[in-house]
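Q: Pasted the sequence and its predicted model underneath.
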Amino acid sequence: MGKTKTKSRNNSKDILRSANAPLVKSAVASKSQKSTEDLLAEAATLLEHSRPEQALPLIQEALKRLETDKQAYSDIDILLHNAAQEKATFPTALVLGADVCSALGDIDKARAQYELAVQIDPNGALVSAEPYLELAQLSEEGGRKSIDYFEKAVEVMKNEIEVLDEQLDIEGTQQIVDMRRAKVAEALCGMAEVYMTDLSWEEDAEQRCEQLVTEAIAICPESLSAGVLQTLASIRISQDRLDEAKRTLAQSLAIWKGIPADVEDPARPDFATRVSLVRLLMEVEHEQDAMVVLEGLVKEDDQSVEAWYLGGWCHLLISQKPDIGEDAKSANVQQAQEWLANCLKLYQILQYEDEPLRSHAEELVRELNRTLNIEGDEDEWEDADDDENASDGDNIEAIDDDHARDEDVEMT
C-alpha cells in the first residue's frame, strides 16, 4: 500500500526539453570541518533540491558523530535539552537520514531508521508525527500495522494542536495549526484507504471508512480539504454512488482550480494527489476535467510517465464519445498519439518500472493504429539497448508550445 514520495522537482532535469543540469562540486569535501548542525542543514537542503546522493555522506557523517555519545542519543530528557539549545539530536538526524534513504530507493534502510527514531522518541517530542506517517506507508505488513502507525501519528499531531491552540495570540500560529489539522485529516484518510483495501474484508470496514472521512472533513480547514474530498469521492465510487462522487470531485476541484500555476498555495494538492484526482475523474467519465488537470501536471513535471499515459488514455476516451464531432474526434486521436508517444519514450529513457502501465499504453497505441488503419509494429516499444535509449533521449521532442495554447486550458 506504499505510496511513492515525491520530492521537490524544482531542479530536476528536463529530459523532454533537453535542459542540461549544471555540474555540482561534491558537497562532502570539507564535511569534517563543519559542525554536525551544518552537516544536517546542508543535507536537508540537498534533499529538498532532489540531490539525495550528495546528501547521503553528510547525513552519514552526522549520524556517526551523534552515535558516539550513547546516553545523549537515547535519553529523551538530554535530547530535549539539546534541542532547546538548537543542538543536533540523534532522532531528528535519523528521520532526515531515512528521508534520504527513501529518496534513493533504499526502503529497508529508511524503514529501519524511522523505526529507531520512534523507539527513542515515541511521543514525537522531537520528530513529531512524520516518521509514524512514513512507517504507515512503508510497512511490509500493511493492514492493521499501518492503522497502528496512523493512529499514533494522529495522537501525536492532536497533542501538538492542543498545545498550539493555547498560543494562538502569537503571530503565525493559526497557520501552523491549520496545516497540522490538514495533516491529521490526511492521516485519517490514509486509514480510510487501508480499510478500503487491505482491511476491506472486515465487517465494519465501510462504516470505519465513513467515520474516518467524516472526522477528516470536520477537522480539516475548508481551504485545505481538496485531498480529503477526493478520498470521500473514492469511497462513493466504491459504493457505486456516482452522482455523489461527481459532486464531491467538483467540490474538491473548485477549491484550487483558480490558483495560478506560478503561485505556491497549500490549497493546491501535491503532484501525486492530483494524479489520483485524474484517475477518479476518469472513473466518473469526466475526461475533460481530467485533461485540464493533466495539462497542469505535465507543465509542472514533463518527466511524469504516468501523466503522459493518462493524458493519452483520456484523449482516446474523449475521441470515442458518441456525440463527438469528426473534427474533435480527429484532434483527440492525434493528441492521444502524442501523449502516448511521450509516455513510452520516457518509459525507456527513465527505465521506469510499471509493467501494467507500459502494457496498457502499448495496447492503447495499437487501438489508435487500428482506428487510423495503420499497420503497427507490435515490437515497436520493446526495450531498446542502452545506445538506443541514449539516441532516443537526444531526439525526443516536447509537445509543441502551440499544443498548450490550442487546448482550452482553464487551470494549470
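A: Structure received.
Q: can we go C-alpha only for contacts and neighbour counts from here?
A: OK.
Q: State the distance from S74 to Q119.
A: 9 Å (Cα to Cα, to the nearest Å).
Q: In terms of neighbours, single out the busier of these two.
A: Applying other Cα atoms under 10 Å to S74 and Q119 shows that S74 carries more neighbours, namely 18 against 13.
Q: how deep is the spatially closest residue to that one that is not a sequence neighbour tucked in, by neighbour count?
A: Nearest residue to S74 in three dimensions, chain neighbours excluded: I120, at 5.8 Å (Cα to Cα, 6 or more residues apart in numbering). By the criterion of other Cα under 10 Å, I120 has 18 neighbours.
Q: adding another structure so you can compare the two:
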Amino acid sequence: MGRTRAKAKKSALTVTKSAQSSSSSATPAISALLDKAQELIVQCDFPLARKFIDRALVRDDGSMSEKNQAKEMMGVVLLETGEVDEARELFLTLLPPHPTAPVPPPPSAHLYLAQLSADPHTALKHYQAAIDILQTQLKGKAPSPTQGDEQDEGEDEVRSNIVRAYVGMVEVWMDPEYDLCFDPAASSTCDSLLANALQIDPHNLEALQCLASVRLSQEKTEEALAALLTFPPSSPDAPPAHNQALVAALPLSVRLARAKLLLECGAYHDALNVLENVLASDDSSVEGWYLMGWGWWLVAEHQKEGGEVEGSEGLTWEDIARDSRDCLETCQMLHESQSDPDTPILEHVQELLGTLDALGIMPSPVQDDDEGDGDGWEDASDGEDVEMS
C-alpha cells in the first residue's frame, strides 16, 4: 500500500443482439441496423444510434423480436438523453395488456421500469416479474453440445440479470426515502433476497457488495468484510498480484463502491490499494480522491490512537494526516473545476479540512521533479491534542 501524493460519473442493461441476417440485399438487414445502433450506444453516440433505430422501427419486414429489440434500444437512448417519461412509456408498450405487446414480455422491460418507478411497491412487482420470466428462460436452457460457449454465455447473462433483479429489490427495501426500510421485516427480507441471489451465483460481485452493505447496516462488520473478501474467487495460495489484477479489471464505479465498503469495514490497507489503482486509471475522479483522503484520514486517526495499519510502518500520524490533506485538497479543486453535483462529498471534505486546520496539519511542501519523492515531511502540528473524529 503506497502513499499517494496529490496531483495537480447506473449502467444500462446490454441489449441482446438478434441473429445476423444472411440477406445479401442492398437494403441493410434490420439486424445490421440494430447491431450498428448497439455499437453506437456503447460509444455513447446516442443521436446517431437513434437514427439507426428509427430506420429499423419504420421497416415492416422485421420480426416481432427485432421490433421489440428496437423499442428496447430506443428506450435506452431516451433514458441516456434525459427523456425519462418517454422512455417509461416506450417500455410499457412492451408489456401486456398493451395491444402491441408480445407475450411474454422481455424481462429487461420490467427491469428498466423497476428502476424508473417512484413507488417502491410497483418497483418490487416489476423486479419480481423480471425474475419469474428469467427463471423460466433459465429452466428452458437445456444443455446442447452443438452450442457450447455461446449457450454458456447466454445462460450467464440470464443468471446475471436474475441476480441484478434481486439486488435491485434489496436496494428498494434499504432505500431511506421509502418507508419499507422501517418495516420490521426489512432485514430478514433482504437476507432472503440476497440468499436467493447468491444461490444463483455465489461469486457475483454485485450481490456480495450488496450483502456487505446490508451487514454493515446490521452492525455485523466482520460478516460484511467476509462478504467483500469472497471476491475475487481464487485459491488460497494465489499470489496477491493475481487478485489485485482481477479487482483492477472491474469498472471504475464498482471499484469505488468496493473501496468505500472496505473503509467502512476498517480494511484500510485493502481499500487504499484499490483506490491507488483507481487513481492510476483516472486521476480526475472526484470520488476517488475523496475516498483516498478519507482513507488516509482514518489511518492517521487509528495510528494517533496507538493502532497500526499495514503499509504505514515508520510514518507518524502527522505524516499520514498530511497525505490525507493533500488528497482532500485535490478532491476539492476537482469538485470545483468539474462543477461536480455531489454536495455531500464537498461538505465532508470541508469538514475534514477544518479539523486538519485545527490540528495544525499543513499541505505537503511542493517539490521539484528533480528532487525526487522523498519523505522530507515537516511537522506542522502545534502539539494541540485535537480530536480527529
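A: Great, that's in hand. Every value quoted in this text rests on a predicted model; they were computed, and no experiment measured them.
Q: tm score of chain vs chain?
A: After superposition, the two chains reach a TM-score (TM-score structural alignment, normalised by the length of the second structure) of 0.72; 328 aligned residues with a Cα RMSD of 3.5 Å.
Q: The helix of greatest length in the second structure: what's the following helix or strand?
A: Determined from DSSP state H, the single longest helix within the second structure is helix 149-174. Per DSSP states H and E, helix 149-174 of the second structure leads on to helix 186-200 as the next helix or strand towards the C-terminus.
Q: so where in the first structure does the helix or strand following that next one end up aligned?
A: Using DSSP H and E, the helix or strand that directly follows helix 186-200 of the second structure along the chain is helix 205-217. Using TM-score structural alignment, the residues of the first structure aligned to helix 205-217 of the second structure are 226-238.
Q: residue in the second structure matching E210 of the first structure?
A: E210 of the first structure maps onto D191 in the second structure, by TM-score structural alignment.
Q: residues in contact with the residue minimising distance to the centre of the first structure?
A: Geometric centre of the first structure, nearest residue: A272, 3.6 Å, by Cα atoms, centre = their mean. Contacts for A272 of the first structure were tallied using Cα atoms under 8 Å, 6 or more residues apart in numbering; they are T6.
Q: so it is in which element?
A: Using DSSP H and E, A272 of the first structure falls within helix 271-283.
Q: Can you name the secondary structure element that comes next after that helix?
A: helix 287-300.
Q: Any buried residues in that following helix, and which?
A: Judged by neighbour count using 16 or more other Cα atoms under 10 Å, the buried positions of helix 287-300 of the first structure are 287-298, 300.
Q: gap between the residue nearest to the centre of the first structure and Y352 of the first structure?
A: Distance, A272 of the first structure to Y352 of the first structure, by Cα to Cα: 16 Å.
Q: any idea how far L111 of the second structure is from F231 of the second structure?
A: 25 Å.
Q: Could you do V274 of the second structure as well?
A: V274 of the second structure is 30 Å from L111 of the second structure, by Cα to Cα.
Q: A87 of the second structure now?
A: A87 of the second structure sits 13 Å away from L111 of the second structure, going by Cα to Cα.
Q: One more: A280 of the second structure?
A: From A280 of the second structure to L111 of the second structure the distance is 34 Å (Cα to Cα).
Q: And for P145 of the second structure?
A: 31 Å.
Q: Give me the more crowded residue out of those two.
A: Taking other Cα under 10 Å, P145 of the second structure and L111 do not tie; L111 has more neighbours (25 against 8).
Q: now for the more buried one: what does it line up with in the first structure?
A: Using TM-score structural alignment, L111 of the second structure pairs with L133 in the first structure.
Q: ok now do its match, which residues does it touch?
A: By Cα under 8 Å, 6+ apart, the contact set of L133 of the first structure is Y149, F150, A153, A187.
Q: so it is in which element?
A: Element membership of L133 of the first structure, judged by DSSP H and E, is helix 130-138.
Q: Now the element after that helix, going C-ward?
A: Using DSSP H and E, the next helix or strand after helix 130-138 of the first structure towards the C-terminus is helix 143-164.
Q: can you state the direction angle for that following helix and helix 173-196?
A: When axes from the mean of the first three to the mean of the last three Cα atoms, to 10 degrees is applied, the directions of helix 143-164 of the first structure and helix 173-196 differ by 170 degrees.
Q: Show me what helix 143-164 of the first structure is packed up against.
A: Applying 3 or more Cα pairs under 8 Å, 6 or more residues apart in numbering; DSSP states H and E, one finds that helix 143-164 of the first structure contacts helix 130-138, helix 173-196.
Q: And those: which comes nearest C314 of the first structure?
A: Nearest to C314 of the first structure, of all these, is helix 173-196, at 25.0 Å by Cα to Cα.
Q: Show me what the closest one is packed up against.
A: If you count contacts as 3+ Cα pairs under 8 Å, 6+ apart, helix 173-196 of the first structure packs onto helix 143-164, helix 205-219, helix 226-238.
Q: Could you check the angle it makes with helix 226-238?
A: 20 degrees.
Q: Run through who's touching helix 173-196 of the first structure.
A: Helix 173-196 of the first structure is contacted from outside by 1, 133, 143, 146-147, 150, 153-154, 157-158, 161, 164-165, 167-168, 200, 202, 205-206, 208-210, 212-213, 215-217, 219-221, 224-225, 227-228, 231, 235, using Cα under 8 Å, 6+ apart.
Q: For the residue nearest to V100 of the first structure when sequence neighbours are not counted, give its distance to L346 of the first structure.
A: Once flanking residues are discounted, V100 of the first structure sits nearest to P52: 5.4 Å by Cα to Cα, 6+ apart. Counting by Cα to Cα, the gap from P52 of the first structure to L346 of the first structure is 22 Å.
Q: cool, E151 of the first structure as well?
A: Applying Cα to Cα, the value for E151 of the first structure to L346 of the first structure is 39 Å.
Q: higher neighbour count, the two?
A: Just comparing E151 of the first structure and L346: by other Cα under 10 Å the higher neighbour count belongs to L346, 24 against 19.
Q: What residue in the second structure is paired with that one?
A: Aligned partner of L346 of the first structure by TM-score structural alignment: L334.
Q: That match is in what secondary structure piece?
A: Assigned by DSSP H and E, L334 of the second structure belongs to helix 317-337.
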